[in-house]
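*Asks:* show me the folded form of this:
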Amino acid sequence: MAIRKLEDKIKRVCYFVGGGVLGYLLISFIILSSFPWNHYVLDKKQAYDVLKDAFTLGAAFLAPVAAFVLFSDWRVQHKALKNEKLSEDILRILNTELLSFYNFNPRSKSDVEDFNNHQMQFHRNVANIYLMLDEIDANEEQANHFIENIKKIEVDLDGLYMSIFKQIEIVIEHDAISDFLDTHSMRKKEILLKKLKKFENINETHYENLIKVISQLKPLKV
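*Replies:* The predicted structure follows:
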């Protein structure tokens, strides 16, 4: 696609310069010739000078314009390659580095420890996603669509974390009274388990929303 666009630009420049050269030759012919034309004897030296001037002017104009076109195309190509790399890195984080948090349902002390060990990395990963997203050059529909979809899952990433955090709080509270068998403690544990189930369902909803969007995302190809 990028090569096709560059070829089209070069063709347009060549047509424009060629038209300018032909126009210059036509005007020169009209100015330098005598009427009636059918009695006019072509001055070969003068014709040569006109042709030389025409091609010199054409070349002088073509060189900077061609350089500008190539430089502009290089900039576009550079942005496209940068977009591709950024989108691949974002999808890598979403599909691999955040896997440990997707649909994570804590139930024990070891789960609490696992959460504590990984939550800072979760925040760093999410922050990196949106920092990289800001660097993507939204210069075409595909890039805009990618940006909109990543922004769309921000709510679910936050919701996923908060639902897990609430489950962690409940697990810690439940663990503190797990050995108590009095009526109040038993009732309390029952309430905590219901709350745990509630946040588990919330977690699952955010997880499903995330997977639905992520599964449809593709890297921004050049």
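
*Asks:* alpha carbons only for contacts and neighbour counts from here, please
*Replies:* Fine.

*Asks:* what residues of the one helix or strand Asn203 maps to count as buried?
*Replies:* Using DSSP states H and E, Asn203 maps to helix 183-214. The neighbour-count check on helix 183-214 (16 or more other CA atoms under 10 Å) flags 189, 192, 196, 199-200, 202-204, 206-207, 210, 214 as buried.

*Asks:* with stretch 19-36 instead?
*Replies:* 20-22, 24-25.

*Asks:* and which of the buried residues of helix 183-214 is nearest to Leu32?
*Replies:* Nearest to Leu32 among the buried residues of helix 183-214 is Ile214, at 70.4 Å by CA to CA.

*Asks:* one step back: how distant is the helix holding Asn203 from the center of its chain?
*Replies:* 34 Å (CA atoms, centre = their mean, to the nearest Å).

*Asks:* what separation is there between Asp8 and Ile150?
*Replies:* Asp8 is 33 Å from Ile150, where distance means CA to CA, to the nearest Å.

*Asks:* so for the two, which residue has more residues nearby?
*Replies:* Counting neighbours by other CA atoms under 10 Å for Asp8 and for Ile150 shows that Ile150 has the greater number, 20 against 12.

*Asks:* what's downstream of the helix or strand hosting that one, the next helix or strand?
*Replies:* Here Ile150 sits within helix 141-152, counting by DSSP H and E. Downstream of helix 141-152, the next assigned helix or strand under DSSP H and E is helix 154-176.

*Asks:* so for that next one, what gets flagged as buried?
*Replies:* Those would be 156-157, 159-161, 163-168, 170-172, 174, for helix 154-176 by 16+ other CA under 10 Å.

*Asks:* closest one of those residues to Gln121?
*Replies:* The closest of the buried residues of helix 154-176, once distances to Gln121 are taken by CA to CA, is Tyr161, at 11.9 Å.

*Asks:* contact partners for the closest one?
*Replies:* Phe101 (CA atoms under 8 Å, 6 or more residues apart in numbering).

*Asks:* distance of it relative to Asn128?
*Replies:* 16 Å.

*Asks:* with Leu22 instead?
*Replies:* Taking CA to CA, one finds Leu22 at 56 Å from Asn128.

*Asks:* tell me the angle of the longest helix seen in the chain relative to helix 141-152?
*Replies:* Scanning the chain for the longest helix, with DSSP state H as the assignment, gives helix 44-92. Counting by axes from the mean of the first three to the mean of the last three CA atoms, to 10 degrees, helix 44-92 lies at 20 degrees to helix 141-152.

*Asks:* which of the buried residues of stretch 19-36 lies closest to Leu57?
*Replies:* If you rank the buried residues of stretch 19-36 by distance to Leu57 using CA to CA, Val21 comes first, at 7.8 Å.

*Asks:* and this one, so I can compare the two:
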Amino acid sequence: MASRKLEDKIELTIFWLGLFCLTYLVLGFILKSDLTKPLDSSIFYEVFRDSLTLTAYFLAPIAALILFTDWRIQHASINNEKNSKEILDVASNLLPYINTYYLAVENDEQLLKFREQYFALYFDLKRKILLINSIDPKAEEFLKKIEKLDTVILENWSCLEGLYQLNKLYKSVPEGNPASEILKQSYGIKINEAEIRKSECLRNYLEIQTKLSVLHV
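*Replies:* All right, here's what the predicted structure looks like:
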């Protein structure tokens, strides 16, 4: 496909330069000739030579620009393919963390370790996103999906950490009096609401992840 686009650009350039050459030839011959007299072949040759010279003068830099631009786009496309594949790998590695239930984190030390691993993957994802070039609609759409995934990752962490803290508060409430039961009930409602939000995060993450694909050249 990239080869076809380059061929199209070259063909279009040849067409316009050919048209320029022909136009210059016709107009130059008309302006230099005395149309009331027989045609002078020397004038035609002179104009023809000038038109070819001008065409060649423009052809070299235009061809160089086309080839350089095509090389740059091709290089960016190859990088996009490599980096998008790595992004998908990181997204797959993040999934078990997104799917982690808050009760699996038993204490503050485990939470700290989990957070380090979670955000190590998150920042690796962010770093790789910066390497994607917005060179075409496909790449732009990929970046939009990744941006949504980024939002879900942060929201999921907020839910997980919130659930962990709420569960600690729930467990810390003493038993045996009406006030404690009311407080535990309040924490229980908040935990249920946070669990629903976290489930939505997982669902949204999976939905976005399934729509992501490698940016093949």
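
*Asks:* distance to Asn116 of structure 1 added to the buried residues of helix 183-214 of structure 1, as CSV?
*Replies:* As requested, these are arranged in CSV below (distance: CA to CA, whole Å):
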residue, distance to Asn116 of structure 1
Lys189, 23
Leu192, 21
Leu196, 18
Phe199, 18
Glu200, 18
Ile202, 20
Asn203, 18
Glu204, 20
His206, 20
Tyr207, 20
Leu210, 22
Ile214, 26
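
*Asks:* looking at the buried residues of stretch 19-36 of structure 1, which are in helices?
*Replies:* Reading helices off the buried residues of stretch 19-36 of structure 1 with DSSP H, I get 20-22, 24-25.

*Asks:* sorry, back to before: dump the buried residues of stretch 19-36 of structure 1 to a markdown table, plus distance to Leu86 of structure 1.
*Replies:* What follows is those, written out as a markdown table (distance: CA to CA, whole Å):
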| residue | distance to Leu86 of structure 1 |
| --- | --- |
| Gly20 | 43 |
| Val21 | 45 |
| Leu22 | 47 |
| Tyr24 | 49 |
| Leu25 | 51 |
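
*Asks:* for the residues you listed, which one is nearest Lys82 of structure 1?
*Replies:* Gly20 (37.6 Å).

*Asks:* so who does the closest residue to the closest one other than its chain neighbours touch?
*Replies:* Among residues not flanking Gly20 of structure 1 along the chain, Gly58 sits closest, at 7.4 Å (CA to CA, 6 or more residues apart in numbering). The contact partners of Gly58 of structure 1, by CA under 8 Å, 6+ apart, come to 17-18, 20-21.

*Asks:* nearest to Val76 of structure 1, of those?
*Replies:* Val17 (23.6 Å).

*Asks:* number of residues surrounding the closest one?
*Replies:* Residues near Val17 of structure 1, counting by other CA under 10 Å: 19.

*Asks:* quick check: closest non-adjacent residue to it.
*Replies:* Val17 of structure 1 sits nearest to Gly58 (CA to CA, 6+ apart), 6.0 Å away.

*Asks:* and the one you found, what pairs with it in structure 2?
*Replies:* Counting by TM-score structural alignment, Gly58 of structure 1 lines up with Thr55 in structure 2.

*Asks:* can you tell me how far its match sits from Asp136 of structure 2?
*Replies:* 32 Å.

*Asks:* before we move on, what about Val105 of structure 2?
*Replies:* In terms of CA to CA, Val105 of structure 2 sits 43 Å off from Asp136 of structure 2.

*Asks:* more neighbours, these two?
*Replies:* Comparing Val105 of structure 2 with Asp136 by neighbour count (other CA under 10 Å), the higher total belongs to Val105, at 17 against 10.

*Asks:* report the central residue of structure 2.
*Replies:* With distances taken as CA atoms, centre = their mean, the residue of structure 2 nearest its centroid is Leu143 (3.4 Å).

*Asks:* show me how far stretch 125-132 of structure 2 is from its chain's centre.
*Replies:* Worked out by CA atoms, centre = their mean, stretch 125-132 of structure 2 lies 9 Å from the chain centre.

*Asks:* show residues contacting that stretch.
*Replies:* By CA under 8 Å, 6+ apart, stretch 125-132 of structure 2 touches 79-80, 83-84, 86-87, 90-91, 139, 143, 146.

*Asks:* and which of those residues is nearest to Glu46 of structure 2?
*Replies:* Of those, the one sitting nearest to Glu46 of structure 2 (CA to CA) turns out to be Asn79, at 49.9 Å.

*Asks:* state the number of residues packed around that closest one.
*Replies:* Count around Asn79 of structure 2 with other CA under 10 Å applied: 18.

*Asks:* counterpart of it over in structure 1?
*Replies:* The equivalent of Asn79 of structure 2 in structure 1 is Lys82 (alignment by TM-score structural alignment).

*Asks:* do you know how far its match is from Asn139 of structure 1?
*Replies:* Counting by CA to CA, the gap from Lys82 of structure 1 to Asn139 of structure 1 is 12 Å.

*Asks:* swap in Tyr161 of structure 1?
*Replies:* For Tyr161 of structure 1 relative to Asn139 of structure 1 (CA to CA), the value is 32 Å.

*Asks:* let me know the closest of the ones in helices among the buried residues of stretch 19-36 of structure 1 to Lys218 of structure 1.
*Replies:* Among these, and counting by CA to CA, the member closest to Lys218 of structure 1 is Gly20, at 45.1 Å.

*Asks:* sorry, back to before: nearest to Leu70 of structure 1, of the buried residues of helix 154-176 of structure 1?
*Replies:* So of the buried residues of helix 154-176 of structure 1, ranked by how close each gets to Leu70 of structure 1 (CA to CA), first place is Leu157, at 42.0 Å.
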